[in-house]
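> Build the 3D model from these lines:
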Amino acid sequence: MEVFFRIIKFGLTGLLGMAIDFGATWLFKEKIKVNKYVANAIGFSLAVTNNYLINRVWTFQSTNVHWGTEFSKFLIVSLIGLGLNTFIIYLFHQRKNGTNFYVAKFFAIVIVFVWNFLANMLFTFK
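This next block holds a predicted model:
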């Protein structure tokens, strides 16, 4: 039952991170007029930092005193997840008569959610 609640907490944290990512990207791109790729990197970075902090305290209740190493592991897992997301979308969408982009993105989100949760539970916050 504990794993079920961790999955729920991880998912809620991810939703908040997505809102932060989109919100910050929009703010920096549209209002502050930063280059769209820089704005995207800022949004991603803020979301990853937020997600690490909430997952450390709330989801996994980590007491690891080496938070810098722990954050580095979380960042690596997140970057691999980003790469997987892009690769899965490419595989599903780019084939001849490929899957609709947003359907492909949905599949990618589900697969990467499982990857991120398991990798963080077994590697980052073990």
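
> all contacts plus neighbour counts: C-alpha atoms, from now on.
Noted.

> Find the nearest non-adjacent residue to the residue minimising distance to the centre of the chain, please.
Computing the C-alpha centroid of the chain and ranking residues by CA atoms, centre = their mean puts residue 78 first, at 5.4 Å. Taking CA to CA, 6 or more residues apart in numbering, and ignoring the residues beside it in sequence, residue 78 has residue 116 as its nearest neighbour in space, at 6.8 Å.

> I'd assumed residue 49 was in contact with the residue nearest to the centre of the chain.
No. With contact defined as CA atoms under 8 Å, residue 78 does not count as touching residue 49 (10.4 Å).

> I'd like the structure of this one too, to check against the first:
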Amino acid sequence: MRKWLSFIKFALVGVVNTSIDFIVYAILTWFNVNYILAQCISYSAGVLNSYIMNRKWTFEQKGKGRKREFITFIGVNLITLVMTSCLLTLFYKHLGLSLWISKLLVTAVCMGLNYIGTKKLVFTKWKERRTSL
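You can find the predicted model right below:
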């Protein structure tokens, strides 16, 4: 049950992050910012919120964050950003889907990857990480 609660919390934080991401993306693309640059900026805005909310609420980390934790978090999210940008280009430019449908599909696909990376690599102790991989 605890594993599911963690995923449910992650998903709820994801709704907030995605809302931030989509609002920033909409504003930027409305001003004709390139869709990949808009994706990078909007995704980064959601990531900042994600770190704070997931650290404190989802994974219930106590005390001050460690440098390793934050750097690993950024690394996981950079990998996710690269994947979202590639998939966005694939869906939008190569498959001809609308930009917003592409954005929704990309968000759905990459949420699971991000959860696994965040749970297994970021908010775990080194000893726990070695045994869970």
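
> corresponding residues in structure 1 for stretch 113-122 of structure 2?
Aligned using TM-score structural alignment, stretch 113-122 of structure 2 spans residues 115-124 in structure 1.

> what does that stretch contact?
Residues from elsewhere that reach stretch 115-124 of structure 1, judged by CA atoms under 8 Å, 6 or more residues apart in numbering: 7, 10, 60, 70-71, 73-74, 77-78, 81, 126.

> export those to CSV and tack on distance to residue 25 of structure 1 and secondary structure?
Shown next, in CSV, are the contacts of stretch 115-124 of structure 1 (distance: CA to CA, whole Å; DSSP: H, G, I helix; E, B strand; the rest coil):
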residue, distance to residue 25 of structure 1, secondary structure
7, 26, helix
10, 22, helix
60, 28, coil
70, 26, helix
71, 22, helix
73, 24, helix
74, 21, helix
77, 21, helix
78, 17, helix
81, 19, helix
126, 32, coil
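
> ok, and the most crowded of those?
The most crowded member of the contacts of stretch 115-124 of structure 1, judged by other CA atoms under 10 Å, is residue 74 (24 neighbours).

> residues touching it, list them.
By CA under 8 Å, 6+ apart, the contact set of residue 74 of structure 1 is 52, 120, 124.

> Out of the residues you listed, which is nearest to residue 17 of structure 1?
Of all those, residue 17 of structure 1 sits closest to residue 52, with 9.6 Å by CA to CA.

> Output the contacting helices and strands for whatever helix or strand that closest one lives in.
Using DSSP states H and E, residue 52 of structure 1 sits in helix 36-54. Where contact means 3 or more CA pairs under 8 Å, 6 or more residues apart in numbering; DSSP states H and E, helix 36-54 of structure 1 is packed against helix 2-26, helix 67-94.

> Distance to residue 40 of structure 1 for those helices - can I get that in TSV?
Shown next, in TSV, are the helices and strands packed on helix 36-54 of structure 1 (distance: least, CA to CA, whole Å):
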stretch	distance to residue 40 of structure 1
helix 2-26	5
helix 67-94	13
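
> Can you check which of these gets nearest to residue 102 of structure 1?
With CA to CA as the criterion, residue 102 of structure 1 lies closest to helix 67-94 of those, at 8.7 Å.

> For that closest one, buried residues please.
Within helix 67-94 of structure 1, the residues that qualify as buried are 70-71, 73-75, 77-78, 81-82, 84-85, 88-90, 92-93, counting by 16 or more other CA atoms under 10 Å.
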